[in-house]
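Participant: sequence first, predicted coordinates after that:
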Amino acid sequence: MSIKQRDKNHIWHPLTQHKLHPETMAITKAKDCMLYDEDGNEYIDAIASWYSSMYGHCNDFVTSRVYKQMQQLDHVVFAGFTHEPAVKLSEELIKILPENQEKIFFGDNGSTSVEIGIKMALQYHFNKGNKRNTLIAFQESFHGDTFGAMSVSGLSVYNGPFEDLFLDVKRIPTPNGNNHEQILETLKEIVKNNAVAGFIYEPLVQGAAAMKMHDPKGLDQILKFCKENNIVTVADEVMTGFGKTGSNFASDFMETKPDVICMSKALTAGLVPMSITACTQKIYDAFYSDDIGKGLFHCHTYSANPIACAAALAGLELLQSTQIQKKISSITAKHKAFGEHIKNHKKVKSIRQQGIIFALDLNVEMERYGDLRYKLFNFFMANGVFLRPLGETIYIQAPYTITNAQLDKIYTVIENALEIV
């Protein structure tokens, strides 16, 4: 019996309505930018398996570092203990984070990094004796699937059954270069009528909102307003972090830096789960007290797992290498050229790009998980390219190790797909 047949016996997959879409694909091997299924077919992973395997699958440099760590220390609790991989990772990460970041808190996935960031924002004010319970977030935002992360997310397709149980969240539009004055007026009204603790945002690119991109100058104005009103700013860089936007972090493009930064996905080179929530000294100091109740009582069993830290350290070394930096520039240029080539196609409504993130909107209305979306997905897979359209948006976020020939194949398959729309 095949793997995919056995799968049906017991497994409940994420983001899947099994009655409508009962079939899965069994992947048996991954290497560099390629996935291989149990039938011997191969596919270019054009989205780095949800933006995580940015240095290619089973990267020899990363796996060798992890193997070495596995021989010395596999795991130890992180409450009251520490170890070299965690300490070294904190030192190396602080070097490339925005200059105001000072403290590192370990978690285990993107959603929980956001949970921790939300807790930091809310408890910061609570510890100061100034209880605030309202959060601000962008429209169409997505921050994860745990309850706090769902609360600040704005995609009801994921959150509908739970919305009556959420935290108090007020939403604002993303800045488009022309509307930041109106957004600031809206913010003034929100602050006037609510006790606002924090603003959480995906800087520059909203991933689950079909790679919707916004204006850095407008975002900077929002962040400055928040600073002036003692609103804790939480940058969700789970998707955007580690080079994808053309800098180490999307927050690098704004003058005003966040108080808190959430990280996961590419943090560990896509090898093992881990997250980090970084913060400023100011945030940390609000929890530093003789009162034990003012501590941040949040912990995961696998916090700062040494193996995950080793993977992250290897990933950071690769990110800062000349080879990867050249590849980021090369991919960015290739995407720009493809955008110029395809933007006037009659089936293309618009294109956009930020660093190695490229998105194309089809000139057709379609449901996020509708029949046309699955028709496109199946077309891509049949032609050896793994892409997951988000509604009418086709996007690319391939590993940094992708070759020019592989990129050209992705572009060709996308262009050919326009004929079936």
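Facilitator: Received it, and whenever you're ready, just let me know what you need.
Participant: contacts, neighbours, all on C-alpha from now
Facilitator: OK.
Participant: excluding its backbone neighbours, what's nearest Phe379?
Facilitator: Once flanking residues are discounted, Phe379 sits nearest to Ala417: 7.0 Å by Cα to Cα, 6 or more residues apart in numbering.
Participant: right, and the one you found touches Asn378 too?
Facilitator: No: with contacts counted by Cα atoms under 8 Å, Ala417 stays clear of Asn378, the gap being 10.3 Å.
Participant: contacts for whichever helix or strand Glu181 is part of next, please.
Facilitator: Using DSSP states H and E, Glu181 maps to helix 180-193. Here helix 180-193 makes contact (Cα atoms under 8 Å, 6 or more residues apart in numbering) with 170, 172-173, 175, 196, 218-219, 221-222, 225.
Participant: do a quick rundown of the strands in the stretch 151-300 of the chain.
Facilitator: For the stretch 151-300 of the chain, the strands defined by DSSP state E, counting those that start in this stretch occupy 168-172, 196-201, 205-206, 212-213, 232-236, 260-263, 275-280.
Participant: remind me what the fourth one packs against, helices and strands.
Facilitator: Under the contact criterion of 3 or more Cα pairs under 8 Å, 6 or more residues apart in numbering; DSSP states H and E, the helices and strands touching strand 212-213 comprise strand 205-206.
Participant: who's in contact with Gly56?
Facilitator: So Gly56 contacts 31-33, 48, 399-402 (Cα under 8 Å, 6+ apart).
Participant: out of those residues, which are buried?
Facilitator: Among the contacts of Gly56, those classed as buried by 16 or more other Cα atoms under 10 Å are 32-33, 48, 399-402.
Participant: excluding its backbone neighbours, what's nearest Met393?
Facilitator: One thing to correct before we go on: residue 393 is Thr, not Met. Asp361 (4.5 Å).
Participant: pretty sure that neighbour is touching Pro389, no?
Facilitator: No: judged on Cα under 8 Å, Asp361 makes no contact with Pro389 at a distance of 9.7 Å.
Participant: one more structure, for comparison:
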Amino acid sequence: MNWLSKDRNCIWHPFTPQKDMDDPIFIERGEGVWLIDEKGNRYLDAISSWWVNLHGHAHPYIAKALFQQASKLEHIIFAGFTHAPAIRLAEALLSILPKRLSRVFYSDNGSTSTEVAMKMAIQYWWNKEGRESNGRKKLLAFRNSYHGDTFGAMSVSDRSVFTLAFHDLLFEVVFIDTPEEGNIESLEAIIDREGDGIAAFIYEPLVQGAGGIRMYEAKWLERLIRKARSKSIICIADEVMTGFGRTGKLFASEYMEEQPDIICLSKGLTGGVMPLGVTACADFIYQAYVTDDRLKTFFHGHSFTANPLACTAALASLELLKEEAAIQGIRRITESNIRFLTRLQAMATNNEAPIKNPRALGTILAFEISSGKDEYLNKVSPVVTRMAMEKGIYIRPLGNTVYLMPPYCISDRELALLEECICEILMKF
């Protein structure tokens, strides 16, 4: 029995319709931006394996750091114990995060990092106002957002195919559109009206990821954060996808002066090597839990909280991120995206290809193929993936939204290869 037959017999793959699904590609190893199957076929990983890989696959520096740590301490309960990788990582993150943030809480993935943030914010008000209070319990979030697959994260995510089966189980959320010149005043009016009952405002800064890589301007988000803060609403930046250089800056929040009270991190945190989540908060939130009342403890944790191996991978990734190679890589992809964006805009204007709304920010580029509805279930996605794989490129459109988000080690030659592959595919539609 071969590997694929074994896979078919025992594995349930995520986000994949199970009936008549294509055989998954058996990947034997990774090398830089390339994924290599058991037959030696190579596929350029143009989406960083779900946006997590920053420095390329099987990076020797991270692998060596993991080996050394595994030989010393692989894991320990984090209630009542601590260890050097967790302390060093917290210090390293706080040195580069917005100065407003002063404490790090560890979890194990992006969804749980947002779950922790929401619980922190809601319990902050519970701790401050008393257990019998009916005050601030609602959350404010954007339509078209996606914050994860756990129940709290689903609640503040857009009501979509991701959440459809669970709508009657999700808690109350005030949803608003992403801000722009034409609606900012009406959004501010909603915050004025609802603000006294809102505990926190959670947002994906500048780029909404799984909702279709939708982008919006920093100046309008900043104005909205300022309005929320005027009503004492806790502001939560979900930078699970946008963190660690994806938007051209280390964090998307750096495009604004108004900084979050809580930030959520995962995906690129470990360079795509180990699962790890971080929720960092401002001191005023932490102080609401520093009390003699033990019922005001933050009762949240995971068996693998602050896993030493994951923290070590994150430290190694941060060290690589500060090196010139990564800095130049981010700049190289950003400049390539600007050139490619111009080409895509011309193709759309001249009707050379059935595309619309080409856009880019930092290392992220996206556009829609004008075929069917703009939605996740658009059947163009597997078609584009299959066509690209035949050319040695791995992309996985979000419905009819094609996007690129490669690792920072991608070369100019590989970027050119990726661009030509996309254009050749578009010409076939």
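Facilitator: Perfect, thanks for sending it. Note that the structure is a prediction, hence the values are computed from the model and not measured.
Participant: now the TM-score, please.
Facilitator: Once superposed, the chains reach a TM-score of 0.97 (TM-score structural alignment, normalised by the length of the first structure), with 419 aligned residues with a Cα RMSD of 1.2 Å.
Participant: aligned against the second structure, show me the partner of the residue nearest to Thr393 of the first structure.
Facilitator: Using TM-score structural alignment, the equivalent of Asp361 of the first structure in the second structure is Glu368.
Participant: tell me which element its match falls in.
Facilitator: Using DSSP H and E, Glu368 of the second structure falls in strand 364-369.
Participant: quick one: that strand to the first structure mean distance?
Facilitator: Compared with the first structure after fitting, strand 364-369 of the second structure deviates on average by 1.2 Å (mean Cα distance after the TM-score superposition for the first structure).
Participant: the helix or strand that that strand is followed by against the first structure, how far on average?
Facilitator: Using DSSP H and E, the helix or strand that follows strand 364-369 of the second structure in sequence is helix 380-390. Helix 380-390 of the second structure, aligned to the first structure and superposed, deviates on average by 1.0 Å (mean Cα distance after the TM-score superposition for the first structure).
Participant: which part of the first structure lines up with helix 380-390 of the second structure?
Facilitator: Against the first structure, helix 380-390 of the second structure falls on residues 372-382 (TM-score structural alignment).
Participant: all helices for the second structure, in order.
Facilitator: For the second structure, the helices defined by DSSP state H occupy 3-10, 48-51, 60-70, 84-96, 110-129, 151-155, 184-194, 218-230, 283-287, 308-321, 324-349, 380-390, 412-426.
Participant: show me what Ala149 of the first structure lines up with in the second structure.
Facilitator: Checking TM-score structural alignment: Ala149 of the first structure goes with Ala153.
Participant: surely its match is in contact with Ser111?
Facilitator: Yes: the pair Ala153 of the second structure / Ser111 is scored as a contact, 6.2 Å apart, by Cα under 8 Å.
Participant: what's in contact with stretch 44-53 of the second structure?
Facilitator: 33-35, 54, 241, 267-269, 271-273, 392-396, 403-407, 418.
Participant: how close does the residue positioned nearest the centre of the first structure get to Leu122 of the first structure?
Facilitator: Taking Cα atoms, centre = their mean, the centroid of the first structure lies closest to Met239, which sits 1.7 Å from it. As judged by Cα to Cα, to the nearest Å, Met239 of the first structure and Leu122 of the first structure stand 23 Å apart.
Participant: circling back: for the match of Asp361 of the first structure, which residues are in contact?
Facilitator: 355-358, 374, 400-402.
Participant: and in the first structure, which of these remain?
Facilitator: Among these, the ones still in contact in the first structure (both residues aligned by TM-score structural alignment, their matches' Cα atoms under 8 Å) are 355-358, 400-402.
Participant: that older thread, which one of the strands of the stretch 151-300 of the first structure has the most crowded surroundings?
Facilitator: strand 260-263 (a mean of 29; mean count of other Cα atoms under 10 Å).
Participant: helices or strands up against it?
Facilitator: Looks like strand 260-263 of the first structure contacts helix 110-127, strand 232-236, strand 275-280 (3+ Cα pairs under 8 Å, 6+ apart).
Participant: redo these as CSV? Include distance to Ala304 of the first structure.
Facilitator: Below are those laid out as CSV (distance: least, Cα to Cα, whole Å):
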stretch, distance to Ala304 of the first structure
helix 110-127, 13
strand 232-236, 19
strand 275-280, 9
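Participant: Ile94 of the first structure: which of the ones you listed is closest?
Facilitator: Among these, strand 275-280 comes nearest to Ile94 of the first structure, with 8.8 Å by Cα to Cα.
Participant: Thr297 of the second structure contacts Tyr286, doesn't it?
Facilitator: No: contact criterion Cα under 8 Å: Thr297 of the second structure and Tyr286 do not qualify, at 10.5 Å.
Participant: neighbour-wise, which of these two wins?
Facilitator: Higher neighbour count among Thr297 of the second structure and Tyr286: Tyr286, with 17 against 14, using other Cα atoms under 10 Å.
Participant: what is the equivalent residue in the first structure for the more buried one?
Facilitator: Checking TM-score structural alignment: Tyr286 of the second structure goes with Tyr284.
Participant: roughly how far does its match sit from Met120 of the first structure?
Facilitator: 9 Å.
Participant: wait, which of the strands of the stretch 151-300 of the first structure is closest to Pro22 of the first structure?
Facilitator: Of the strands of the stretch 151-300 of the first structure, nearest to Pro22 of the first structure by Cα to Cα is strand 205-206, at 29.1 Å.
Participant: Gly154 of the first structure and Ile328 of the first structure, how far apart?
Facilitator: Remark: distance between Gly154 of the first structure and Ile328 of the first structure (Cα to Cα) = 31 Å.
Participant: which one of these two has more residues nearby?
Facilitator: Neighbours per residue, other Cα under 10 Å: of Gly154 of the first structure and Ile328, the larger number sits with Ile328, 24 against 20.
Participant: what about the aligned partner of the more buried one in the second structure, distance to Tyr61 of the second structure?
Facilitator: In the second structure, Ile328 of the first structure lines up with Ile330, judged by TM-score structural alignment. As defined by Cα to Cα, Ile330 of the second structure lies at a distance of 19 Å from Tyr61 of the second structure.
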